[in-house]
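> fold the following and give me the result.
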Amino acid sequence: MTHIPPSVDVLIIGSGNAGLCAAISAAESNATLSILVIDACPESWAGGNTYFTAGAFRTAHAGLPGILPLVNNVSSDSGSATASRIDIPPYTSSDFAADLERICGGRSDADLSRVLVEESNDAVKWLARHGVRFQLAFNRQAYEIGGRFRFWGGMALKTQGGGEGLVGDERAAAERLGVKFSFGTAAKRLVSDPVSGGVTSVVVVAAGAGGGEREIRTGAVVLAAGGFEANPRMRAQFLGPGWDFAKVRGTPYNTGSCLEMAIRDVAAKQAGNWSGCHSVAWDANAPSNSGDREISNEFTKSGYPLGLMLNLGGERFVDEGVDMRNYTYAIFGRAILAQPGHAAFQVWDATMTPWLRSEEYRDEIVERITAATLEELAEQCVKRGLRNPGKFLATIREYNDAVAAFQQENPGHKWDPAVKDGLSTQSTRKQLALAKSNWATPLAKGPFVAVKVTCGVTFTFGGLAVDHQTAGVISSATNSPVPGLYCAGEMLGGLFYDNYPGGSGLTSGAVFGRRAGRAAAQAAAQASKQSFGARL
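Next comes the predicted model:
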């Protein structure tokens, strides 16, 4: 059993990106403080949901010259052979803010959004200074077209080794600064001063023999323990009926217990989109109740813009080309969950399969259903749950007819996966009831490939209201911050509604984790000073 001290200056609950950023920030703010990170999971599950991400960070930037100094997979010399073949347009703060406004329907908290956008670039540079290794995300965010790497969707950065590499780098940075860790240590209750209302200690439960309840006195607490995505009861209660069928994309330890603890013990104010979540097209054969730490993010199936998605009844149910993948992948899981059997088939022909990301679609990761003809493909899909093969074929044929009509009417229109190319199913001669608005090419050349997918839930959007300056948790009783209590990561509510711009979750964890850690260090130092004065 890990040693649990009777007191620490700063106690951080959660070992993912947000918690680690808070730990690093607190430690660099005041090197004299004792800082402890606890997590209910065993050490073998350290890293929370961050471990299961691709490590993508959305940040405002000035284009390739501003990004090259941060990455280790391309020379920082803009005249290098590789760099000279890269197209990364600037992604300004205005661009980021506009995407957040558009994707979240104008509901995001204005102050939180402004902080996220304005500090996104500096947060990435701050992490880089602490040893986080960044790379250009060629595999996720670029297509090689005409000998040039064309980045798209407002995002270019990922961490080396994805989420596993990110938490490894962040934990190493925290340990260099003296931060301690205790796994198998679950927060159970927040204890507050009856006069000031400030948090003074946390009751924890230690796993294993000789465990039981312990009380840790502390000058400040940072909540970074994730949402309720791994709790089927809370998913059904808040996200709605059927959400208990969703597969858990990440850690099984994000059960919402710390959200409920804060609401119960200190009347933490609730905020954000409690019926909303990030959910993706996920391998139907993946484990149900947790991610796989070896396969990790590779169960994601994000190649739908290159083909079609059809439900078990053989019908399309989303516009696969309505926007760049970065702006749709987090909501299409919900659409799949709503289909009969909570599943669907992604389908491509031979012209598009070479463009699929190998880490998501290679044979070692996914069951590729392959056939020489569409009729044979339908027969193979019936064995995997397709209920209406005739409708399946009719849907694809109607789609192909609509694509042909558009191309006849627009012979100069070219397919381009790096932009919204306008290659559509909608022409004056034929229009589908449900369009494919971009990247509409016929499914006509065998061999054909299908993959069965379901909904994988990543993280929930509902959380706690915080002060944007300090990430201090707001009390619903006083509508002011609870002294000594801070929040970051998935537990922070008010940023994302219905959807989110891809890569902004890790950026949020870094930005507000950094703020929370800094404020917690200041509060802990003040508490220590007051305690010393009282002893005198």
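> okay, CA-based contacts and neighbour counts for the rest of this
Will do.
> would you mark the buried spots in stretch 425-441?
425, 426, 427, 430, 431, 435, 436, 437, 438, 439, 440, 441 (16 or more other Cα atoms under 10 Å).
> next up, for comparison:
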Amino acid sequence: MATSLAEDWDIIIIGTGAAALSTALSAATSSTPSPRILLIDKAPSTWAGGNGYFTAAAYRTAHNGLSDLLPLVSNVPEDLKGKIDLDPYTEADFLGDLERVTGGRSDKTLGGYLVRESLETVKWLKEIGGVEWWLSFRRQAYEVDGRWRFWGGLCLTVEEGGKGLIKALLKAVEKVGCSIVYETEARRVVLDGEGKVEGLVVQQGGSERSLRCKAVVMCAGGFEANSKLRGEWMGKGWELAHTRGTPYNTGDMLLEAIRLGAERVGDFSPTGCHSVAWDADSPADGGDREKTNEFTKSGYPLGLMLNSEGRRFADEGVDLRNYTYAKFGRAILEQPDGVAWQVWDREGQEWLRKEEYRDEIVRKTWAGSLEELAGKLEGDGLRDKKEFVRTIGEYNEAVRAFGEERPDVKLNPAIRDGLSTQSSSKKLELAKSNWAIPITQPPFLAVKVTSGITFTFGGLKINPENAAVVREDGSEIEGLYCAGEMVGGLFWGNYPGGSGLTAGGVFGRRAGQAAVERVRRG
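Okay, here's the model as predicted:
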């Protein structure tokens, strides 16, 4: 709810994204009476929700199968329960995926907290936050032989995606009495003579004001919307990426924490972000509040991706989509002109999700032959149409050779099916390791994509027990906490899909509890 900006608060939370709202709920419900809690956001109220608003609202959690999940979800009628194949996703599975996709570089202590508390956190978000969970039939399951097969260790979402998630959390935060002020920018954290938080300087309406508080929680997002910082911290070329979500995550609070002596940790290299295959025609400097996540173009596992020189540059089937989409945006950005085309024939098109590929959301190029398709794409930036046709032709030959050698291997998009381009008679230099179906049946379809940056992986070091910000000398900045995308060290080069929102919930919950303890201590 809107509120006037008083000078005295117990806890000030910077941001209104999913992590910030989880923090506020935690703080407000961890003490009776509730402390005075203020959330500030430099964005206007029409941009509330940070990056969470632009997500598919997928939360990754460890669980023991349907028995754990059915009590949480509201979109599974009785007659459907017996038609769902959803394997347990144990803590060991979750930790293994986190270790595998980050190349073993994820902070193991942070990862342990994330995984162990994931299920309890989604239960808490339902009970306290009013989040109505759904099983993600549209995004995380395929119907095969009359049964819904979930895949990739990810199954929970929210109706309306990020829009629905933020709507529920905002409502819950207002219900427990927290105050929210928009168009108010955090400028400086004020420490007392002992190095403890005693206030926050904010800018509102062109003038600065000093607010007194016992605790500040930074949930202000990463620096993904700041092209200058992307170039400085991640390297040349990242200035060109499209900002997938809010344009207000510009790294201001990262710089402020570093000024206070906070330790900067995690992946600040060219691999240091979540970036996806993103509609090349999308806005470059911020997301669309109506279309949100629909600019994502994640149908590549059952097709091919080719760059402007007509060549493939990634193994589209190296793993399930949940474990590749966050790094393939970088792969596209590294191509000439920072663009590529996703290509399918008639069979592959049948697996595309309507919310990402319907006619109203994306510009499509159709053709009756690969030669015709290449000719049309030449007018859209394709430099070598002969190489484009040759690449797909060579791919089709490899698929055919594999099929002749291994006719027993059949397409199954819900598993790593082993349907490959690599046989004893023919191997591609760049394999397609799974879901290698031929591209031979017209009409042929191409969609142009670029890189959409979602959030950055480099951030602040925290004590995972209480989410306190840690200085370079190892001490904690008393009264300063951090949750959400600002936390560094958890993800490196890649991440398991859906684990970012879960991490915001886990550490936001801990940050809220710790902030309340700080208030109690006085």
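> on that earlier part again, which of the buried residues of stretch 425-441 of the first structure sit farthest apart?
430 and 439 (16.9 Å; Cα to Cα).
> stretch 114-127 of the second structure corresponds to what range in the first structure?
Mapping stretch 114-127 of the second structure onto the first structure (TM-score structural alignment) gives residues 116-129.
> distance from the matching stretch to the second structure after superposition?
Superposing on the second structure and averaging over aligned pairs (mean Cα distance after the TM-score superposition for the first structure), stretch 116-129 of the first structure comes out at 0.2 Å.
> and the contacts of that stretch?
57-61, 70, 93, 96-97, 134, 170, 507-508, 510-512, 514 (Cα atoms under 8 Å, 6 or more residues apart in numbering).
> what helices or strands is the helix ranked longest in the first structure leaning on?
Counting residues, the longest helix in the first structure under DSSP state H turns out to be helix 504-535. Where contact means 3 or more Cα pairs under 8 Å, 6 or more residues apart in numbering; DSSP states H and E, helix 504-535 of the first structure is packed against strand 7-13, helix 17-29, strand 56-57, helix 110-129, strand 212-223, strand 481-487.
> just to be sure, residue 395 of the first structure is in a helix?
Yes. Counting by DSSP: H, G, I helix; E, B strand; the rest coil, residue 395 of the first structure is located in a helix.
> separation between it and residue 161 of the first structure?
Distance, residue 395 of the first structure to residue 161 of the first structure, by Cα to Cα, to the nearest Å: 40 Å.
> same thing with residue 91 of the first structure?
24 Å.
> closest to residue 454 of the first structure out of the helices and strands packed on helix 504-535 of the first structure?
Comparing those by Cα to Cα, strand 56-57 comes nearest, at 22.6 Å.
> residues making contact with that closest one?
By Cα under 8 Å, 6+ apart, strand 56-57 of the first structure touches 124, 137, 155-159, 162, 502-507.
> hmm, 10 Å instead?
Identification of contacts with strand 56-57 of the first structure by Cα atoms under 10 Å, 6 or more residues apart in numbering yields 120-121, 124, 134-137, 140-141, 155-160, 162-163, 166, 502-508, 510.
> which stretches in the stretch 351-500 of the first structure count as helices?
358-361, 374-382, 389-409 (DSSP state H, counting those that start in this stretch).
> what about the ones you listed, which gets the closest to residue 478 of the first structure?
helix 358-361 (48.1 Å).
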